[in-house]
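Engineer: Everything below, folded, please.
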Amino acid sequence: MFISQQLKEKNIAEYLLYMWQVEDLIRANKCDIDSIKKNIVNLYPADEDKKKELAKRYEELIEMMRREGVTEVGHLQINKNVITLLTDLHLRLLRSPKFPYYDAAYYKVLPFIVELRTKGAHRDEPELETCFDALYGILMLKLQKKEISEETKKAQEAISNMLAMLSDYYNKDKAGELDFD
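Structural biologist: Predicted structure coming up:
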């Protein structure tokens, strides 16, 4: 089983961040499958059958990105659908009186969302997408070994905690274990 499949089953928030990274890896390799095979697939610690399966998955993603016009920027519809599902669950959790800890986590994150949006984040995107954008941006800074301010670390912790709770609720909701009334 590939990392993406494992993450999708265990932690939907980490899955989405991983898939955004995959989109960027594809872009960094200019949507060229030969480049992806050389730079990613061949380095994957697996047997040849798994590598062929992984290469096929990348080819499918490249084709989807071309069809959807997101080879330069943007996200695949399959990833947008995850945001939509999570936003729906997020709103149901906030509307229900049964999830006070989630409410508290959200209200701890809300000032960071407002601040990010005043600094240029897209106001028309769902709040959760703003949260994911922030975490992804921090991930990119870390990969580039750039310094992260204390305020950004506070935001990261609050957002990560809320998204971890949301991911847990997502799994419970999929299993039919949540009662909103």
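Engineer: going forward, measure contacts and count neighbours with C-alpha atoms only.
Structural biologist: OK.
Engineer: Show me the helices in this protein, by range?
Structural biologist: 3-10, 12-28, 33-39, 48-68, 77-95, 100-118, 127-143, 150-174 (DSSP state H).
Engineer: so the fifth one versus helix 48-68, what angle?
Structural biologist: So the one you mean is helix 77-95. 80 degrees (axes from the mean of the first three to the mean of the last three CA atoms, to 10 degrees).
Engineer: Give me the buried stretch members for helix 77-95, please.
Structural biologist: Using 16 or more other CA atoms under 10 Å as the test for burial, helix 77-95 gives 79, 82-83, 86-87, 89-90, 93-94.
Engineer: So which residues make contact with that helix?
Structural biologist: Applying CA atoms under 8 Å, 6 or more residues apart in numbering, the contact partners of helix 77-95 are 12, 16, 19-20, 68, 99, 102-103, 126, 128-129, 166, 170, 180.
Engineer: Turn the residues you listed into CSV, including neighbour count and distance to Leu135.
Structural biologist: Output for the contacts of helix 77-95, formatted as CSV (neighbours: other CA atoms under 10 Å; distance: CA to CA, whole Å):
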residue, neighbour count, distance to Leu135
Ile12, 24, 14
Leu16, 21, 11
Met19, 19, 13
Trp20, 19, 11
Glu68, 13, 24
Phe99, 15, 24
Tyr102, 19, 19
Asp103, 18, 20
Pro126, 13, 15
Leu128, 18, 11
Glu129, 19, 10
Leu166, 23, 15
Tyr170, 22, 19
Phe180, 13, 28
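Engineer: Alongside the first, I'd like the structure of this one:
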Amino acid sequence: MNIAENKKQNNISEYIIYMYQTEDLIRVYEFDIELIKQYVIKHFPVSDEEKTEMAEWYKDIMAQMEKEGIKEKGHLSTVQNHVDQLSRMMDDLKTSDEEFKKIYEHTAPYIKESLELAHGQITDEIQICLNGIYGLLLARMNGREVPQELMPGINAFGDTLSYLSYKYKQKNFLSDN
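Structural biologist: Reported below is the predicted structural model:
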């Protein structure tokens, strides 16, 4: 099982963010599998066979991105379907789950503020949470300091996504059995 599949089974939010990162990585290397092999895959401490499987996985992702016309921006439809599922789950849990209601009440002001800052370009609350966490990841990867005043909101986004991922896994486990 590759990294993405493992994340997909265990934490859907991590999977979505991992796939966003993969899409961006492919764009940075301009859809050149040889560069991805040299600068990414080569550094994984796995067997040559596993490296070959990883390269095939990247090629598949590239082909999907090209087919969907998202070479420059956007996300794979399969990944966005998971975002949509999380959004629907969040809407349901807001009215049916007391624990989630508390988490959401804490996160809601940060979501509202971020939606306002997005000026209508992003309208989905889950997308706001994912973008906040992904932005933190990108900043850290690039060695940039994240302003301390942003951290309470980012932590609230993380709490929301963690709870939703837990419920998502629980729901999918129950539906598989």
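Engineer: What's Leu139 of the first structure aligned with over in the second structure?
Structural biologist: Counting by TM-score structural alignment, Leu139 of the first structure corresponds to Leu137 in the second structure.
Engineer: What's the local residue count around that match?
Structural biologist: Around Leu137 of the second structure there are 16 other residues, counting by other CA atoms under 10 Å.
Engineer: I'd assumed Glu113 was in contact with Ile128 of the second structure.
Structural biologist: No - at 9.9 Å, Ile128 of the second structure does not count as touching Glu113 under the criterion of CA atoms under 8 Å.
Engineer: Settle it for me: which of the two has more neighbours?
Structural biologist: Neighbour count, other CA under 10 Å: between Ile128 of the second structure and Glu113, Ile128 has more, with 20 against 12.
Engineer: In the first structure, what residue corresponds to the more buried one?
Structural biologist: So Ile128 of the second structure corresponds to Thr130, using TM-score structural alignment.
Engineer: which residues touch that match?
Structural biologist: Applying CA under 8 Å, 6+ apart, the residues near Thr130 of the first structure are 113, 116-117, 121-122.
Engineer: Same check for these, but in the second structure.
Structural biologist: Here is what carries over to the second structure from those, by both residues aligned by TM-score structural alignment, their matches' CA atoms under 8 Å: 113, 116-117.
Engineer: Scan those residues and report the most crowded one.
Structural biologist: Ranking these using other CA under 10 Å puts Ile113 first, with 23 neighbours.
Engineer: and that one, how far is that from Thr130 of the first structure?
Structural biologist: According to CA to CA, to the nearest Å, Ile113 of the first structure and Thr130 of the first structure sit 7 Å apart.
Engineer: Next: Val70 of the first structure.
Structural biologist: Distance from Val70 of the first structure to Thr130 of the first structure, by CA to CA: 19 Å.
Engineer: re earlier: show me which pair in the contacts of helix 77-95 of the first structure is furthest apart.
Structural biologist: Glu68 and Phe99 (36.9 Å; CA to CA).
Engineer: Pull the distance from stretch 32-42 of the second structure to the chain's centre.
Structural biologist: Centroid separation between stretch 32-42 of the second structure and its chain, computed with CA atoms, centre = their mean, to the nearest Å, is 22 Å.
Engineer: Could I get the buried residue list for that stretch?
Structural biologist: Buried positions in stretch 32-42 of the second structure, judged by neighbour count with 16+ other CA under 10 Å: 33, 36-37, 41.
Engineer: Which position in the first structure pairs with Tyr110 of the second structure?
Structural biologist: Alignment note: Tyr110 of the second structure maps to Phe112 in the first structure; criterion TM-score structural alignment.
Engineer: Now its match: closest residue in space, sequence neighbours ignored.
Structural biologist: Ala155 (6.2 Å; CA to CA, 6 or more residues apart in numbering).
Engineer: Next, count neighbours for the one you found.
Structural biologist: 21.
Engineer: And it, how close does it get to Ser149 of the first structure?
Structural biologist: Counting by CA to CA, the gap from Ala155 of the first structure to Ser149 of the first structure is 10 Å.
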